[in-house]
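Peer 1: just coords:
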């Protein structure tokens, strides 16, 4: 496909917003290929995703954002513009479980989504052979209460060194500190939680679900914020369980679900389909 630009834009709702945004693209010679709009009446917000072809567009790429800013600012809006031929660089963080890591690498190798994976960081050495198999640099950074601050600084240094755009917590069993999130934007950190949030927050959700006798279990892909397991939700799904299922069965079914939900969340982000407002998202799929 020819390269495109994607605008994600939100502002207080008012008449004429669709026309105003579309006219910006039309007046500069752009050809719109996708357009989706949503109004959150409770919040009084207009939200939109518009994608158009760059070929023949009158503005050079570096001037598109400033030019649209002149429209957004008097409307009290926020926006971001991304280009389809800019390949994001992802870092995957893991502990000991390999199912989400392997799934993401396989999907990237199969070109299910467009991204580079130059870096894996872990607080355990167990998964380094997978990194070597696929030629990905692996850094083992053990975390204790005494060294967490120093290791966090090393993590930030690696993200800068490798020019990382997006961090995926693929079963990384550590809490990310508010200081880290303030430094590396939270809407560029995606976590997979093995529960249908907000149910069963924290550790051991499958055991909690088993003890509660639930009939469905779920998984949630969400952005990371300073509040544990409470960031804006990107993707969720569930699978049924029965009284015959033991905890191990719930974990097995849950791992299958985690792979799918995390892959969907990552794909939505990489395809510039997620617009965050407050602690909610609109996913223009």
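Peer 2: Arrived safely. Nothing here was measured: the structure is a model prediction, and the numbers come from that model.
Peer 1: going forward, measure contacts and count neighbours with C-alpha atoms only.
Peer 2: OK.
Peer 1: mind listing the helices in this protein by residue range?
Peer 2: Listed in chain order, the helices of the chain (DSSP state H) span residues 17-27, 61-75, 99-109, 128-133, 148-161, 178-183, 205-212, 247-270.
Peer 1: okay if I get those as TSV plus distance to residue 280 and mean neighbour count?
Peer 2: Formatted as TSV, the entries for the helices of the chain read as follows, by distance: least, CA to CA, whole Å; neighbours: other CA atoms under 10 Å:
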stretch	distance to residue 280	mean neighbour count
helix 17-27	21	15
helix 61-75	21	13
helix 99-109	24	17
helix 128-133	34	14
helix 148-161	26	14
helix 178-183	18	13
helix 205-212	23	16
helix 247-270	14	19
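Peer 1: Let me see the contact set for the nearest residue to residue 165 once chain neighbours are set aside.
Peer 2: Counting by CA to CA, 6 or more residues apart in numbering, residue 89 is the residue found nearest to residue 165 once chain neighbours are left out, at 5.3 Å. Residue 89 makes contacts with 115, 116, 117, 118, 163, 164, 165, 166, as judged by CA atoms under 8 Å, 6 or more residues apart in numbering.
Peer 1: Next one for the comparison:
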């Protein structure tokens, strides 16, 4: 069974050794291993993707062993396997203002186009609360009155609800590096309301309009710490407009129709296991 292991904590020496020795000593095949040291934050982060032998016991037992190692090294260790449970993958939908992307995702789940379960909706604003109520999905606002999120709450909710994939559905905040590493390996999926890589940032419609573009679009990509989205693109879509089209009309078309459809298709590719993230690159799978 393919298993993803992450370990994050204060930087120190010899943090990776006991984890690597345990999984290799148990006969696991290590497909991928990456380690990072953020000097400015004194943060150590490690990602491993392994094939765990069935004869060595359950993923739950592996998780217990590695978390015990983590406790001795002051590391937060997470062990995730898509196939650990015989159920639909559970998703957390993170939102800010726009209701169209989460609404499209929840409709696609309801109609069976996305074979997943919406376990929780998380917001840093209350604009999408009514969408969660409409589909009877638990809703939690994790931010203060200014919209500043408490990421410890987000982390706890992801663990508590046993989330497989975190969906940033026009979530207009940059996730901190430690959150990205704790749920690394292709578990955080972002909808960007512009074409990447030429139009990153928070105002891609405006930036493209200033360049007199006639083609606009959106991008669904995996979140990768410390790297710009490039090889992590899952799906992109575009639409053309006639010369002279006002920016307001372009944004209306993109936000109301194009972005939600792009997000649903990108999620479908991940949930149906057509693509995965290996070594920060999108790969087609054989599932």
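Peer 2: That came in fine, so what should we check first? Just so we're clear, the structure is a prediction, and the values are computed from it rather than from any experiment.
Peer 1: And the helices of the first structure: which comes nearest residue 170 of the first structure?
Peer 2: Closest to residue 170 of the first structure of the helices of the first structure is helix 99-109 (CA to CA; 5.6 Å).
Peer 1: That closest one vs the second structure, average distance?
Peer 2: Averaged over the aligned pairs, helix 99-109 of the first structure sits 0.4 Å from the second structure after superposition, using mean CA distance after the TM-score superposition for the first structure.
Peer 1: For that helix, name the packing helices and strands.
Peer 2: Packing partners of helix 99-109 of the first structure (3 or more CA pairs under 8 Å, 6 or more residues apart in numbering; DSSP states H and E): helix 247-270.
Peer 1: Please enumerate residues in contact with the helix it packs on?
Peer 2: Contacts to helix 247-270 of the first structure, defined as CA under 8 Å, 6+ apart, come from residues 88, 99-100, 103-104, 113-115, 190-194, 206-207, 210, 217-222, 234-239, 241, 274, 283, 285.
Peer 1: hmm, 7 Å instead?
Peer 2: Identification of contacts with helix 247-270 of the first structure by CA atoms under 7 Å, 6 or more residues apart in numbering yields 99-100, 103-104, 113, 192, 194, 206-207, 210, 218-221, 234-237, 274.
Peer 1: do stretch 91-99 of the second structure as well
Peer 2: Contacts made with stretch 91-99 of the second structure from outside it, assessed by CA under 7 Å, 6+ apart, are listed as 102, 116-125, 127-128, 163-172.
Peer 1: Centre-most residue in the first structure?
Peer 2: For the first structure, the residue whose C-alpha lies nearest the mean C-alpha position (CA atoms, centre = their mean) is residue 190; its distance is 4.3 Å.
Peer 1: Report the contact partners of the aligned residue in the second structure for that residue.
Peer 2: Residue correspondence to the second structure (TM-score structural alignment): residue 190 of the first structure is matched to residue 189. By CA under 7 Å, 6+ apart, the residues touching residue 189 of the second structure are 166, 167, 168, 220, 221, 222, 223.
Peer 1: Out of the residues you listed, which is nearest to residue 70 of the second structure?
Peer 2: Where the contacts of residue 189 of the second structure are concerned, and distances follow CA to CA, residue 70 of the second structure has its nearest neighbour in residue 166, at 23.5 Å.
Peer 1: Now for residue 102 of the second structure: which residues touch it?
Peer 2: Counting by CA under 7 Å, 6+ apart, residue 102 of the second structure makes contact with 93, 169.
Peer 1: what's the distance between it and residue 109 of the second structure?
Peer 2: When distance is defined by CA to CA, to the nearest Å, residue 102 of the second structure is 11 Å away from residue 109 of the second structure.
Peer 1: can you check residue 221 of the second structure too?
Peer 2: As it turns out, when the distance is counted by CA to CA, residue 221 of the second structure lies 20 Å from residue 109 of the second structure.
Peer 1: ok, now residue 24 of the second structure?
Peer 2: The spacing between residue 24 of the second structure and residue 109 of the second structure, counted by CA to CA, is 39 Å.
Peer 1: And residue 274 of the second structure, by the same measure?
Peer 2: Where residue 109 of the second structure is concerned, residue 274 of the second structure sits at a distance of 18 Å (CA to CA).
Peer 1: what's the first-to-last distance across stretch 197-212 of the second structure?
Peer 2: Stretch 197-212 of the second structure has its terminal residues 17 Å apart, counting by CA to CA.
Peer 1: Now tell me what touches that stretch from outside.
Peer 2: If you take CA under 7 Å, 6+ apart as the criterion, stretch 197-212 of the second structure is touched by 193, 194, 229, 230, 247, 251.
Peer 1: before we move on, what about stretch 144-157 of the first structure?
Peer 2: Here stretch 144-157 of the first structure makes contact (CA under 7 Å, 6+ apart) with 141, 143.
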